[in-house]
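Enquirer: structure for the following, please:
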Amino acid sequence: MSTPETAATRGLVMVVEDEPSIAELVRMQLARAGYGVHLERDGAQALAAIGRLRPVAVILDIGLPGLDGIEVCRQLRAGNDWTPVLFTTARDDEIDRILGLELGADDYITKPFSPRELVARVATVLRRTSGTPGRSRLLRLGSLVLDPAARRAAADDRDIPLTATEFDLLHFLMGNPGQVFSRDQLLSQVWGYAALDGGRTVDVHVAQVRAKLGDASPIRTVRGVGYSAEEPRL
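Expert: I've put the predicted structure just below:
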């Protein structure tokens, strides 16, 4: 069942959660932070509502009845819809499913979580999506061209669709070519927070970017340290 959307200055966030108590807590915290909120409890209805309402972000529970959150996200990305998605999950083993499926989610948080932390995560993702102030010059490494102002990546005359997080990870590394960053440094600089399982998050996003870029990927692994961006080796 959906609830009427609320106009707000920071945009509309869709919360897809079948536990009414959790949905209401998240709704209240988002509203206090200045977001409009639309609630859905069903995956199929959420897909239709996303297309109709065009929210600025979607908070998506994995364990939905019927069409689960993983399938909702898969269908969004297959339809070239790159609305930022933040997964919520009740079990640690589901995290491995999220990270392993390379669905293009921008972030995730495990239950029980602090609604305030969740809202902070939404704000971080939206800051990335809105652009990167002060660094609008084109970045080039090999055949890869990154346009921060347009948030566009292209290589060999083809556009490469990236999530907000994937784009900012690539942008940060290409903006500091040749420098090696640890996983903790990347988590702080790109995601804007620290987490116990942050290393896995960074590794999976690096793998996602590499898979999308193919031979054009400038990301190099420095064993025992982290990652850097360099001219692709011929």
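
Enquirer: C-alpha only now, for contacts and for neighbours.
Expert: Will do.

Enquirer: does T132 count as helix, strand or coil?
Expert: Judged by DSSP: H, G, I helix; E, B strand; the rest coil, the three-state class of T132 is coil.

Enquirer: another sequence for comparison is provided below:
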Amino acid sequence: MIKILIADDEKDIRDIVTWYLSREGFEVFAAADGHAAMDIETSHLPDLLILDVMMPGLSGWEIAKTVQRNVPIIFLTALSEENDKINGFKLGADDYISKPFSPRELVARVHAILRRNGKLALSGDVLQFPPLLLEPGTQKVIVNEKVIELSTKEFDFLYFLVRHPHTIFTRENLMVNLWGYDFEGDERVVDSTIKRIRKKIGVAGDFIKTVRGTGYKFEVDKP
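Expert: So this is what the prediction gives:
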């Protein structure tokens, strides 16, 4: 799983960025100050850093100077003057986003940077777990060479599970990642969605395992 660090002293920003990136399938680490960010950087070696410039402890500038490895960096900051941006790029930043910002735009830029760095597959790449095949770019699902019609939500649900094989998700996890924090339904919507997907994809539905008392996971049985 691709790991991303978001370092910002504003909790609301950390929470919203974490939520948006987590639902894209990234493992997100959050830090409220520069020292905590450096601890995460050295212990978890994230694949991308999102750094606020003005933070307690160490600034985003100082972190960028301190990091010893080649890792993509996005500066996320209220400093929007041209000289600030130039300084950020001189320090090796891959992108510079001024606050206030669009979380969806941030996610798009994260995807673009990770694709350029070879960390992220193109959206059109095929995921294969015979007899199941998924084409994310076209939202096509094929089982035993037969195209299966799924709704957009059903495809998103299946794609999310397939991207995280062997990972156990609680019903609450799945609700947050697939419907969002503000969804007012209950956990039964997860069970009903799983039931529909299993029915539609037939034999491939066996890959979606029920974890008794917890939730679900996608797991391909070993031959």
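
Enquirer: in the second structure, what range does stretch 62-75 of the first structure match?
Expert: Here stretch 62-75 of the first structure aligns to the second structure at residues 53-66, judged by TM-score structural alignment.

Enquirer: can you list contacts of the matching stretch?
Expert: Here stretch 53-66 of the second structure makes contact (Cα atoms under 8 Å, 6 or more residues apart in numbering) with 8-9, 32-35, 38, 51-52, 73, 75-77, 79, 88, 91-92.

Enquirer: can you do 7 Å?
Expert: Residues outside stretch 53-66 of the second structure that contact it (Cα atoms under 7 Å, 6 or more residues apart in numbering) are 8-9, 33-35, 38, 51-52, 75-77, 91.

Enquirer: what does V190 of the second structure align to in the first structure?
Expert: Match for V190 of the second structure (TM-score structural alignment): no aligned residue.

Enquirer: V190 of the second structure sits in which helix or strand?
Expert: Assigned by DSSP states H and E, V190 of the second structure falls within helix 188-201.

Enquirer: what does H171 of the first structure align to in the second structure?
Expert: Using TM-score structural alignment, H171 of the first structure lacks an equivalent in the second structure.

Enquirer: ok, K111 of the first structure to T88 of the first structure distance?
Expert: Distance, K111 of the first structure to T88 of the first structure, using Cα to Cα, to the nearest Å: 7 Å.

Enquirer: show me the helices in the second structure, by range?
Expert: Under the criterion DSSP state H, the second structure contains helices at 11-22, 34-44, 60-66, 82-90, 103-116, 152-162, 171-179, 188-201.

Enquirer: with the first structure overlaid, report how far the second one is off on average.
Expert: Spelled out, it's helix 34-44 of the second structure. Mean deviation of helix 34-44 of the second structure from its aligned counterpart in the first structure after superposition (mean Cα distance after the TM-score superposition for the first structure): 1.2 Å.

Enquirer: what do you get for the shortest one?
Expert: In this overlay with the first structure, the average offset of helix 60-66 of the second structure from its partner residues is 0.6 Å by mean Cα distance after the TM-score superposition for the first structure.

Enquirer: and the gap between K195 of the second structure and A37 of the second structure?
Expert: From K195 of the second structure to A37 of the second structure the distance is 41 Å (Cα to Cα).

Enquirer: coming back round to it: of K111 and T88 of the first structure, which one has the most company?
Expert: The neighbour comparison of K111 of the first structure against T88 (other Cα atoms under 10 Å) goes to T88, with 24 against 12.

Enquirer: what does that one align to in the second structure?
Expert: Per TM-score structural alignment, T88 of the first structure is aligned with L76.

Enquirer: closest to F218 of the second structure out of the helices of the second structure?
Expert: Among the helices of the second structure, the nearest to F218 of the second structure by Cα to Cα is helix 152-162 (5.6 Å).

Enquirer: show me what that closest one is in contact with.
Expert: Helix 152-162 of the second structure is contacted by residues 139, 178, 193, 197, 217-218 when judged by Cα under 7 Å, 6+ apart.

Enquirer: try 6 Å this time
Expert: F218 (Cα atoms under 6 Å, 6 or more residues apart in numbering).

Enquirer: so that helix corresponds to what in the first structure?
Expert: With TM-score structural alignment applied, helix 152-162 of the second structure matches no range in the first structure.

Enquirer: that helix to helix 171-179, inter-axis angle?
Expert: Put simply, helix 152-162 of the second structure runs at 120 degrees to helix 171-179, going by axes from the mean of the first three to the mean of the last three Cα atoms, to 10 degrees.

Enquirer: helix 152-162 of the second structure vs helix 188-201, what angle?
Expert: Orientation note: helix 152-162 of the second structure sits at an angle of 90 degrees relative to helix 188-201 (the same axes, to 10 degrees).

Enquirer: pull the distance from helix 152-162 of the second structure to the chain's centre.
Expert: 14 Å (Cα atoms, centre = their mean, to the nearest Å).

Enquirer: for the residue most central in space within the first structure, what are its contacts?
Expert: Nearest to the geometric centre of the first structure sits D106, at 1.2 Å (Cα atoms, centre = their mean). By Cα under 6 Å, 6+ apart, the residues touching D106 of the first structure are 84-86, 165.

Enquirer: again, only this time at 7 Å
Expert: For D106 of the first structure, the contacting residues are 84-86, 163-165, by Cα under 7 Å, 6+ apart.

Enquirer: strands - which of these land there?
Expert: 85-86 (DSSP state E).

Enquirer: which of the contacts of D106 of the first structure are conserved in the second structure?
Expert: Contacts conserved in the second structure for the contacts of D106 of the first structure, using both residues aligned by TM-score structural alignment, their matches' Cα atoms under 7 Å: 84-86.

Enquirer: nearest to T132 of the first structure among those residues?
Expert: P84 (16.0 Å).

Enquirer: count of neighbours near that closest one?
Expert: P84 of the first structure, neighbours per other Cα under 10 Å, totals 24.
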